[in-house]
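Undergrad: Sequence and computational prediction follow.
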Amino acid sequence: MRNIQTREGFEFWDKLNALPRYAFLLSPSGNSVQKFEDQAMGNWIDVHEAQKVVDQAQDDINQFRSERDALQQRLTAADEQIDRLSPRHTEQPEGKRERFEKWVMATKHPVYGFLDGRSLARGDDRTGYADEYVQGLWVAYLAFGAEQPAPVAVVLPERKSVNTHNSHDWDEGHTDGWNAYDAELKRLNPSL
């Protein structure tokens, strides 16, 4: 973080700007060049002095990088330990993955409709999916343990019969519609 008042974050910039600046003049005879210190108009600094400042900055950068790398290793080790201790890893992941893939292929997804097998291509790390939509479904599936719910008994009303004694066109249309719905439901779900 840089702070203009305290000059925090400007240390190396200030060191470079504090180096003496030089200007060069060609002698009137044109045979020589004179170097003189000129902070106001000089655009030249001594390369060796500038290199010292840059070396200090690079040393600090290297130290920060090694500290970052050590922290990343600790974080990775902690993540791996959490994964090993997590109860969701006690199941066989192959069985869960197979159930997930069957569900993905059998489900009509909003916007996308039915997906084809290409959507199940694995990503670069081989644990996820290359398709972002399917990867999002997989992460949610793992996080929330989206197992199939246990089957429940469904009780549906009986088929309607037409009341021929006091029938109206509306009653007959309603009965025909209900019976068509009931037939289609049973065709799609033979166990009902």
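TA: Cool, got the structure. All of these numbers come straight from a predicted model, not from anything done at the bench.
Undergrad: Going by C-alpha atoms from here, please, whenever you check contacts or count neighbours.
TA: Noted.
Undergrad: dump the residue contacts of Y141.
TA: F100 (C-alpha atoms under 8 Å, 6 or more residues apart in numbering).
Undergrad: What strand or helix carries it?
TA: helix 132-144 (DSSP states H and E).
Undergrad: So for that helix, what gets flagged as buried?
TA: 134-135, 138, 142 (16 or more other C-alpha atoms under 10 Å).
Undergrad: And here is the other one:
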Amino acid sequence: MLTAGSSSITGQLFARDNQSAIKGIAILNINKKQYAPAGTEVILIPYTAYFKEYLEESKKQRKRGKPLNLSGEALECMRITKVGGSGGKYLFDKLKEGTYFLYTRFDYVHTATRTDVVGQTDHYVNGSYQGSSDITNSYGVGMSGDALVEKLVTIDKDGEVKEVNLKKTL
């Protein structure tokens, strides 16, 4: 699957925070993309029956704390490319028809807004206590995050160019 084809998979690799008020739901995520740095590796592996079985067994073994390695023959079928420039762009070319597994991992900064109650203000009208309200302090925080992105991509015909953005949205 990795030789003598004329198809390509290209795209961008990035992470994006979701600071929606409803956790886990982002109808429109307007937060800035954080592109993977130049040199970040993107791995392409043909999604064969062997590799599919390897993924399933690997998940089981990880839960037991025993990593499972790919065979040497399978490792020879992998292709690795690196993100070039500052826009998170990557490219795999000369591919045949078939399904491929894309995998990458990179660090980025996860940002969040935090609000703390720092005091209270009492409210009076004509000397009569009416209630209290919180005094709050809001600030932004940044933490390093780790984006792990896995995606299956299918090339249906020779010569096809697939545009695939690999993204991690929190």
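TA: That came through fine. Note that the structure is predicted; figures quoted are calculated from it, not measured.
Undergrad: After superposing, what score do the chains get?
TA: The TM-score (TM-score structural alignment, normalised by the length of the second structure) is 0.22; 71 aligned residues with a C-alpha RMSD of 5.9 Å.
Undergrad: Could you single out the nearest of the buried residues of helix 132-144 of the first structure to F36 of the first structure?
TA: Relative to F36 of the first structure, the closest of the buried residues of helix 132-144 of the first structure is Q135; by C-alpha to C-alpha it sits at 66.1 Å.
Undergrad: So which bits of the helix or strand just after the helix holding Y141 of the first structure are buried?
TA: Sequence-wise, the next helix or strand downstream of helix 132-144 of the first structure (DSSP H and E) is helix 169-188. Neighbour counts over helix 169-188 of the first structure (16+ other C-alpha under 10 Å) mark 172, 175-176, 178-179, 182 as buried.
Undergrad: now, which of the residues you listed sits nearest H48 of the first structure?
TA: Nearest to H48 of the first structure among those, with distances taken as C-alpha to C-alpha, is D182, at 90.4 Å.
Undergrad: Does Q12 of the second structure touch K162 like I think?
TA: No: counting by C-alpha atoms under 8 Å, Q12 of the second structure does not reach K162; the two are 11.7 Å apart.
Undergrad: from the buried residues of helix 132-144 of the first structure, which is closest to V54 of the first structure?
TA: Q135 (44.8 Å).
Undergrad: What ranges does the second structure have for its strands?
TA: Secondary structure of the second structure (DSSP state E): strands at 7-16, 34-35, 41-46, 79-82, 89-95, 98-125, 128-155, 161-163, 166-169.
Undergrad: Using TSV, lay out those strands together with mean neighbour count.
TA: As requested, these are arranged in TSV below (neighbours: other C-alpha atoms under 10 Å):
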stretch	mean neighbour count
strand 7-16	21
strand 34-35	20
strand 41-46	21
strand 79-82	15
strand 89-95	19
strand 98-125	14
strand 128-155	12
strand 161-163	16
strand 166-169	19
